[in-house]
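>>> All I have is the shape, not the residue letters:
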């Protein structure tokens, strides 16, 4: 064991080591990805390196990187980056430079461009005509064969690499632009069997991390629940006719997946939707977006207050039956729909005053329309996007993954849980459809061969049940008449034990969640239930034996007897602070030992400082408290100096207010606990680092008030009474 002063004496040596050992290395996962998916993966930070001022989706850039830089060899990568930059500089059309490019085409007679192309049918001349978005050229004749091979050109447009020719004619009616060739930017095809075979080399955790990196997110910045939420956004691309809603705060990346991830999806503004654009144009008979895209996502859907009731009715039928009627014809389509919007109120406010669909236009808060939604993604659990949340490791070229997901749309994994679990019979057919489709989508993503263990299946099934329950419970708030038939969102295992599933907000705010329901919630946020039923999913923070209602309350007075027991906390939960969790058990102690191996990063140091300042404010000004911190030394040389200097700064600040801090560095520890000389031992499941990292917003209330922060991952805290003077 080394004390802080001895470690600080090595700072000069550390600084020298940092200068000679600062070359970044790939992770073991990156090596495995390149080994099994050579040529189909790309380093994700390269997209930002090559983008420049090219306003194109990420899948366009990754398509080019996949052609030139799909390697783990640094020299090949750098050469590929240079090639892609050169291609973009030469062929990408900046909108404000369209006249310069036109002049270049005229001068050379033929030039290759990268642009978004949309095709319309000119009925008068009986020809198809292409329009180039950035080049600002329209009326370019395109042959019928090309249009037939690429029908998305007719709806929404496609990014393409095109050869444009120029030929002037004295006839003013003739467009001088000629389309020499057109190649959509997309992968030609994938070997799905090779994909399955390579999947076997990865553990479930590794595979999920690979998928996270593939959509541009750093898996190290997300807990298990956060990863599932992110992957749920991919289900519309892998599951036919899947309907999902995500409402949450601004800046959490809700629309990123739908705008940047796949050439098979389209993101449109909710206010721009019409029946003709979305379904079919009665005048022309041309089918709309749902006939050509795998996923149609509606951005800013909650802000759309201009509602066409006819659109709502047609959409309602489509969401339920995968078909729609216009005139005398009935059409079918397979497009999934995602509805994305921002919330302006907190979750407890919505639970107290309305429901979780509070932000939607009134026409869409129709219980019949909402009942068609298969899953509700809790966007409020997603932290605002920060720079460190973007992936720097290797992931699939998104176009490659998009084609794999498209190939999986024809498969059905909705019954893969039946070998292990059974849903409660009280769950209606429509509720079961929502659960099964979400489960099927997650299985295709995480276990594409359909093979998984009981525990792996359980995690996905519970998450699917929770998302549909969130929809159903909001409907019950809106339409009280639907409460007459009780529904138990639960499942049984092979031992015939029943497991209830509750949402995080239900367990965190039980009184608000069922504020006007006729049943009284128990500690798990449930009404009644069999004695042998186990609550799973998002369990509330309950101190066993303390009489707690489950919600974290104010600081416990000193004269209230403290009880032994434990508290369980869930990922994404709010309302937890050291003041209401730890301080009641630390009051009056003159000596405290904190054992936590992970006090290394700045936010972890901030947590320690917060606890020490809380002890300082709670004690008498004339008293002093001795605190010993036992932690481990940062193993990476380049970061060790920062850790030691941080601990020294915390010690100086703490000593100044009468909380005398001693730091001991011990690389053999693994437990996380706090012990006091008043006979209490607090076993910390996750140590002091229990919250997600703070946002970049300097005025985020969570920076100064811990109860506004989101819990990072589920953990349990045990409170144990030990004899005073015992070793514990």
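Ah, there it is. Just so it is clear, the structure is predicted and the values come from calculations on it, not from any experiment. Residues are numbered from 1 along each chain as shown.
>>> From here on, just use CA atoms for contacts and neighbour counts.
Noted.
>>> Who are the packing partners of the longest strand along the chain?
Looking across the chain with DSSP state E, the single longest strand is strand 110-122. Judged by 3 or more C-alpha pairs under 8 Å, 6 or more residues apart in numbering; DSSP states H and E, strand 110-122 is in contact with helix 74-91, strand 127-132, strand 158-166.
>>> here's the one I want to compare it with:
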């Protein structure tokens, strides 16, 4: 290994922040081939590689690799890791630890991700001192012991747990060190700390990377970045900070994000500084209430779900643009919010403080990675976390910035929040010069204008038409700020307006001909789906039905039978004496999966019966697992027993009743469990039964 030559910035940084920095080239070498988060690897590098001497570095790298080999569990090695604990009696691991309260056991259990055990005993002191174990989990050095008492219902327990984070952070010392750097040098230090080489970036791109960090340092900051794939949009939220959590697509529920009424627990926004959504276009939101709560929270950091909840979490949304920016800005049909889910309406969009132009970011490439010193990621994350919780620069910004008349309420708030973030990141110790401050103002105004331009393209009237946002310099000159991609695009600057009075008396033009047409050749005009409100108005009322399902018929899934009759329902009650055998329990799980596709349902009640051959232990375990999974979706499952019941019926609290002669168990047992129909009930052959659906 060659001798490392420090440049001036390296020398200054290592002298002022000894023990708080690490060589990023070492991280790049060891990062390849492992899915260990960056802050975990740097925790080990700082422990073993605090030197520039080639021999010591080589020995330290070997020690890091040995530690990973001995203590880091890869997902496919879980069985070997468990065997090691059982054989040795205990072993230390590096793993992500979650703690869950299991209602049926009336106790907490730890779950280790890669060790692959969900039933590890843990003492209260660990999750009391580290609350994030209870929400989202925590990377830690954890010593797992083996329990040799056979009568106990667990094999492993947590003997010791040390979070992979700094135990103490000195903000005054951090600010004192900052004073020795110019603004530009400090910005380069920040960029090197996240693994980038600033000498290969333009000043504008440097500002973009600083803006990516804004949700990690400014509370209740709403950020969006859309752009091409492969630019590292989600990296900062998944690996840079242990105070950030990344939701990768899938379903976003109000119970998970905001508040779980059944558990009386606050969601992710109460435990994390930043909640980031990856692949935002793929988010599925089944309940309209989720969007309303999201709007309330994005507006002021509070919402109500029976209780008033206040939280500081910032929300970051990242996703991909499939069309070229040139196509979009010159099109009357498309806008730069095109990838967002349809539920993200103008009210959500108006709450974005900053739209970062992801199309200007460089693609991930080794040429942009630094080989120099930067802060240990966890140290910088602690600096950001401290300022997130303890500092407020809003009054300072408000007293210094002067914005033009076109800047309206949410514009002003968004611009000022972006300015606060830049000041916290680049000037934690004091105030920027007038020239530096005006650079931040121009950038903040541009990233808010990008939001307003897209809303103006979507709105049929002039509500958002004041897009020429401006600010005043220290000398009193007014400067109008433009977005580079759209400055000369007439379709964005002066979008055509639809006639919102189409079809009224005196207007002979058919409404469908009055929508704008694309200005870019080859861009297909999309057909807009009807809004949820229109769908709700036009959805026909389901009718009563009385029919027979014949032996061998297919096409009768629970979803097809029941879902049309769940409009507005909050509670579904099932009476079925035969939910006992394993396949009958599977049927009931499928039934619940069908029911919860109705966004209003909050409670499912099953009344069933047992006989002398029923395996009660197995049955209770299955029901408890189902209860827990439904609770995560904010749905209560209640199980009642009536040993004298014989009727089979489904009662819905909106008045509908469904009677199936055989109850839920009207499917033939598959001949092949890996054949068609084994899992998709619409393809499963049925037994003969009568079905009556009527108003109760």
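Received, thanks. As the structure is a computational prediction, the values presented were derived from the model and not from experiment.
>>> now what about the TM-score between them?
Remark: TM-score between the superposed chains equals 0.68 [TM-score structural alignment, normalised by the length of the second structure]; 493 aligned residues with a C-alpha RMSD of 1.8 Å.
>>> quick one on the thing from earlier: distance from the longest strand of the first structure to the middle of the chain?
Chain-centre distance of strand 110-122 of the first structure: 34 Å, with C-alpha atoms, centre = their mean, to the nearest Å.
>>> which stretch among the helices and strands packed on strand 110-122 of the first structure comes nearest residue 345 of the first structure?
Ranking those by their distance to residue 345 of the first structure (criterion: C-alpha to C-alpha) puts strand 158-166 first, at 37.3 Å.
>>> report the angle between the axes of that closest one and helix 74-91?
Computed by axes from the mean of the first three to the mean of the last three C-alpha atoms, to 10 degrees, the angle separating strand 158-166 of the first structure from helix 74-91 equals 60 degrees.
>>> other SSEs contacting strand 158-166 of the first structure?
Strand 158-166 of the first structure packs on helix 98-108, strand 110-122, strand 177-184, going by 3+ C-alpha pairs under 8 Å, 6+ apart.
>>> Quick check: which of those is nearest to residue 171 of the first structure?
When these are compared for distance to residue 171 of the first structure using C-alpha to C-alpha, the nearest one is strand 177-184, at 13.2 Å.
>>> so the helix or strand following the closest one matches what in the second structure?
The first helix or strand that comes after strand 177-184 of the first structure along the chain, using DSSP states H and E, is helix 192-199. Counting by TM-score structural alignment, helix 192-199 of the first structure lines up with residues 171-178 of the second structure.
>>> Need the residues that contact the matching stretch.
Outside stretch 171-178 of the second structure, the residues within contact range by C-alpha atoms under 8 Å, 6 or more residues apart in numbering are 16-17, 186, 383, 386, 427-429.
>>> mind listing what the alignment partner in the second structure of residue 161 of the first structure touches?
Using TM-score structural alignment to pair residues, one finds that residue 161 of the first structure aligns to residue 141 in the second structure. Residues near residue 141 of the second structure by C-alpha under 8 Å, 6+ apart: 92-95, 161-164.
>>> Relative to the centre of the first structure, find the outermost residue for me.
Centroid-distance maximum for the first structure: residue 170 at 56.8 Å, with C-alpha atoms, centre = their mean.
>>> Which residue in the second structure occupies the aligned position of that one?
Checking TM-score structural alignment: residue 170 of the first structure goes with residue 150.
>>> for residue 304 of the first structure, same thing?
Matched to the second structure by TM-score structural alignment, residue 304 of the first structure sits across from residue 283.
>>> could you check the distance from its match over to residue 12 of the second structure?
45 Å (C-alpha to C-alpha, to the nearest Å).
>>> Many thanks, I have nothing further to ask.
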